[in-house]
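Participant: test case, fold it:
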Amino acid sequence: MGEGSSIEWTENTFNPWWGCARISPACRNCYADRDARRWGQDLFHLNGPRRMMSDRYWQAPLKWNREAERIGLPARVFCASMADVFERHPGVIDARERLWRLIEQTPWLRWQLLTKRPENIAAMSPWGGSWPPHVWIGVSAEDQERADQRIPILLQVKASVRFLSCEPLLEDLDLHPYLTNRSAGTNPHPDAPDGAVVDGMERVGGQWVRIESLHWVIAGGESGPRARPTHPNWLRSLRRQCAEAGTDFFLKQWGEWAPADGLTARMRPQARRVLLRDQVDGLGQPVEMIRVGKKLAGALLDGRPHREIPPLTRTRVRTPSEGEPL
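Facilitator: Predicted structure coming up:
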């Protein structure tokens, strides 16, 4: 289907433009900036230029949509791996409006929009309180601070799939308030009647039930020459929290570093190693990580893959004529 993608949780990647500004710790070793500089492009800083894609490039999703409709199976498209669609930048306003029109013309694609700027979603997207069912929306959260800032805003979006990308995962995360149906804290309004709605929670049978929650969590370690290791316990914690809530969990990769045990350690005996002393394994010992590279590190956690993805449900969105403007 389509051109294919090296990103494990999608099938195609579409970048309407390249470039955005760094805004959080996950951006420190930005892979997109590294890739752009290989092409002589300096695009990843505040108010810098943004590289626009050609009209021919913009035709690819229309082709993918036709193929998906022909075989009767929707296809996932990640938009955008080299930018942030919701960045406030004067150079991308027209391209963003063009993107919304393209998305509406391609209902057989499952558009996966991922942002670090959820505060701009409501103002910049055209769909208000009724998003097309073929558009998924997610936020990135590499640490607890970013999770607590971004996820509550994401949960206000009425999309068919709301997802979280924890890559690179830089610390242990508590996602219980955003995954489970029950409030994780104390009763905020003990005298409220059943049916009351406060801060995204509804009073039902004397308990506060979360109205909206995450549908999907993606996690992974960091790649690249300056990659930081991800502790195995952080991934196990996310896996456990998702399992308890019935939320899909996808482990994308270990990245450059993997646990230094089993075959991984024997394959690169001279590789660089590091002890993660701030957290310990099940025996109370520091966890040793070994740098073997993304390919050898793989994506197995406790010997098995985790590749859960929300189902590709059909939509009833009108398919506009291809003669309509993008």
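Participant: drop to CA atoms for contacts and neighbour counts, all remaining ones
Facilitator: Fine.
Participant: now do the helices in the stretch 1-150 of the chain.
Facilitator: Secondary structure of the stretch 1-150 of the chain (DSSP state H, counting those that start in this stretch): helices at 31-38, 55-58, 60-71, 93-104, 121-124, 144-154.
Participant: reformat those as a markdown table; add mean neighbour count and distance to A299.
Facilitator: As requested, the helices of the stretch 1-150 of the chain are arranged in a markdown table below (neighbours: other CA atoms under 10 Å; distance: least, CA to CA, whole Å):
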| stretch | mean neighbour count | distance to A299 |
| --- | --- | --- |
| helix 31-38 | 15 | 19 |
| helix 55-58 | 11 | 31 |
| helix 60-71 | 17 | 28 |
| helix 93-104 | 16 | 31 |
| helix 121-124 | 16 | 31 |
| helix 144-154 | 18 | 23 |
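Participant: those helices: which one's closest to A258?
Facilitator: helix 31-38 (19.0 Å; CA to CA).
Participant: and the closest one, what does it pack against?
Facilitator: In this structure, helix 31-38 makes packing contacts with no helix or strand, judged by 3 or more CA pairs under 8 Å, 6 or more residues apart in numbering; DSSP states H and E.
Participant: quick one more, to check against the first:
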Amino acid sequence: MTTKSRIEWTESTWNPVVGCTKLSAGCKHCYAEVMARRLQAIGVPGYEQGFRKVRTLPARLDEPLERRKPTVYFVNSMSDLFHDHVSDSFIDRVFQTMRSAHWHTFQVLTKRAERVVEFTSEHEVPDNVWIGVSVENKRHGVPRIDYLRQVPAKTRFLSVEPLLEDVGDLDLRGIHWVIVGGESGHGARPMRVEWVRRVQRACDDQGVHFFFKQWGAHGPDGKRRSKKVNGRELDGTIRDAMPAFGSALDVGR
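Facilitator: I've put the predicted structure just below:
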């Protein structure tokens, strides 16, 4: 089933795939793994085998087609569509649904950037499908940007969350949107304000939409508090710009 989301940059989640395995530093405190354990414990269908078992769920493929109201969907918030254990044929079926549900906007985020390039070299990306990669650090995250530039998507975006270090002066050619956020939950690693400002400056200088999602478990002063108390302000301002789409999501442009 699709689920209304509390993630600030989307409206709903759609999970035709569940489960994942850790790939890089940003996966250390995966929120989806924690959530999957909770869902498994209360018997939610699809999570019977836990999180590390990647499962495709064909019964969920048509769910967006059943909703007529234009909606922004985060695709596979509980997995990675381009995981090695998801076949090209199933990914193609997901893309067929997204193409057919042209009144929705679909946000596909992955850490497996090389496979995105391979898949999209042979499969068209519909205009209502946004493709993004995670950029948590220099070693694992920044190289994904070059792969993303090769993807023939109308909208390409970066999720710089959790931001674990200064990622330098980002080259944002061909990138349309950047999300930045700090880590939350048990064991969360702090994010420094100067790291965020550097990404913000890169976006402002290169004309890229910048969305500051959250400080997470540590505020701009480095002190640990609840995510809610730390809030979303960066230097006293909410930054929530996004590319335009046909939806009622109440965000800046």
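Participant: just give the TM-score of the two.
Facilitator: Superposed pair, TM-score by TM-score structural alignment, normalised by the length of structure 2: 0.86. Supporting alignment: 239 aligned residues with a CA RMSD of 2.1 Å.
Participant: re earlier: make CSV out of the helices of the stretch 1-150 of structure 1 and add distance to W9 of structure 1.
Facilitator: CSV is the format used below for the helices of the stretch 1-150 of structure 1 (distance: least, CA to CA, whole Å):
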stretch, distance to W9 of structure 1
helix 31-38, 17
helix 55-58, 22
helix 60-71, 17
helix 93-104, 19
helix 121-124, 22
helix 144-154, 20
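Participant: check contacts around G181 of structure 2.
Facilitator: By CA atoms under 8 Å, 6 or more residues apart in numbering, G181 of structure 2 lies in contact with V160, E161, P162, L163, F212, K213, Q214, W215, G216.
Participant: so what's the aligned residue in structure 1 for the second one up against?
Facilitator: If I follow you right, that is E161 of structure 2. Counting by TM-score structural alignment, E161 of structure 2 corresponds to E167 in structure 1. E167 of structure 1 is in contact with A26, S140, A141, E142, I218, A219, G220, G221, E222, counting by CA under 8 Å, 6+ apart.
Participant: show me the two of the residues you listed that sit farthest apart.
Facilitator: Within the contacts of E167 of structure 1, A26 and I218 form the most distant pair, 14.6 Å apart (CA to CA).
Participant: please say which of these two ends up with more neighbours.
Facilitator: I218 (25 against 20; other CA atoms under 10 Å).
Participant: helix/strand/coil for the corresponding residue of structure 2 for that one?
Facilitator: Mapped onto structure 2 by TM-score structural alignment, I218 of structure 1 lines up with I179. Put simply, I179 of structure 2 is strand when judged by DSSP: H, G, I helix; E, B strand; the rest coil.
Participant: I179 of structure 2 contacts C203, correct?
Facilitator: No. Between I179 of structure 2 and C203 there is no contact, the gap being 10.2 Å when judged by CA atoms under 8 Å.
Participant: intersection of neighbour lists for these two?
Facilitator: Counting by CA under 8 Å, 6+ apart, the common neighbours of I179 of structure 2 and C203 are F210.
Participant: and the strands in structure 2?
Facilitator: With DSSP state E, the ranges of strands along structure 2 come out as 3-4, 12-14, 17-18, 55-56, 72-75, 105-110, 129-134, 155-160, 177-181, 209-214, 233-234, 237-238.
Participant: the last one against structure 1, how far on average?
Facilitator: Pointing back at strand 237-238 of structure 2 there. Taken over the aligned residues, the distance from strand 237-238 of structure 2 to structure 1 averages 0.8 Å (mean CA distance after the TM-score superposition for structure 1).
Participant: so where in structure 1 does that strand end up aligned?
Facilitator: Using TM-score structural alignment, the residues of structure 1 aligned to strand 237-238 of structure 2 are 304-305.
Participant: counterpart of H209 of structure 2 in structure 1?
Facilitator: For H209 of structure 2, the aligned residue in structure 1 is D248 (criterion: TM-score structural alignment).
Participant: what's the burial count for its match?
Facilitator: Using other CA under 10 Å, D248 of structure 1 has 20 other residues around it.
Participant: and the top helix by length along structure 1, what does it pack onto?
Facilitator: The helix that spans the most residues within structure 1, counting by DSSP state H, is helix 232-245. Helices and strands touching helix 232-245 of structure 1, as assessed by 3+ CA pairs under 8 Å, 6+ apart, comprise helix 176-179, strand 216-220, strand 248-253.
Participant: quick one: that helix to structure 2 mean distance?
Facilitator: Counting by mean CA distance after the TM-score superposition for structure 1, helix 232-245 of structure 1 comes out at 0.8 Å.
Participant: just the buried positions in that helix, please.
Facilitator: If you call a residue buried by 16 or more other CA atoms under 10 Å, then helix 232-245 of structure 1 has these buried ones: P232, N233, W234, L235, L238, R239, Q241, C242, A245.
Participant: what does it contact?
Facilitator: Here helix 232-245 of structure 1 makes contact (CA under 8 Å, 6+ apart) with 169, 171-176, 179-181, 217, 219-220, 248-249, 259, 279, 281, 301.
Participant: state the distance from M201 of structure 1 to V209 of structure 1.
Facilitator: M201 of structure 1 sits at a distance of 5 Å from V209 of structure 1 (criterion: CA to CA, to the nearest Å).
Participant: please name the residues that touch the residue nearest the centre of structure 2.
Facilitator: Closest to where the C-alpha atoms of structure 2 average out (CA atoms, centre = their mean) is L109, at 4.3 Å. By CA under 8 Å, 6+ apart, L109 of structure 2 lies in contact with F74, V75, D80, I131, G132, V133, S134, S159.
Participant: at 6 Å instead, please
Facilitator: G132, V133 (CA atoms under 6 Å, 6 or more residues apart in numbering).
Participant: that one -> structure 1?
Facilitator: Match for L109 of structure 2 (TM-score structural alignment): L114.
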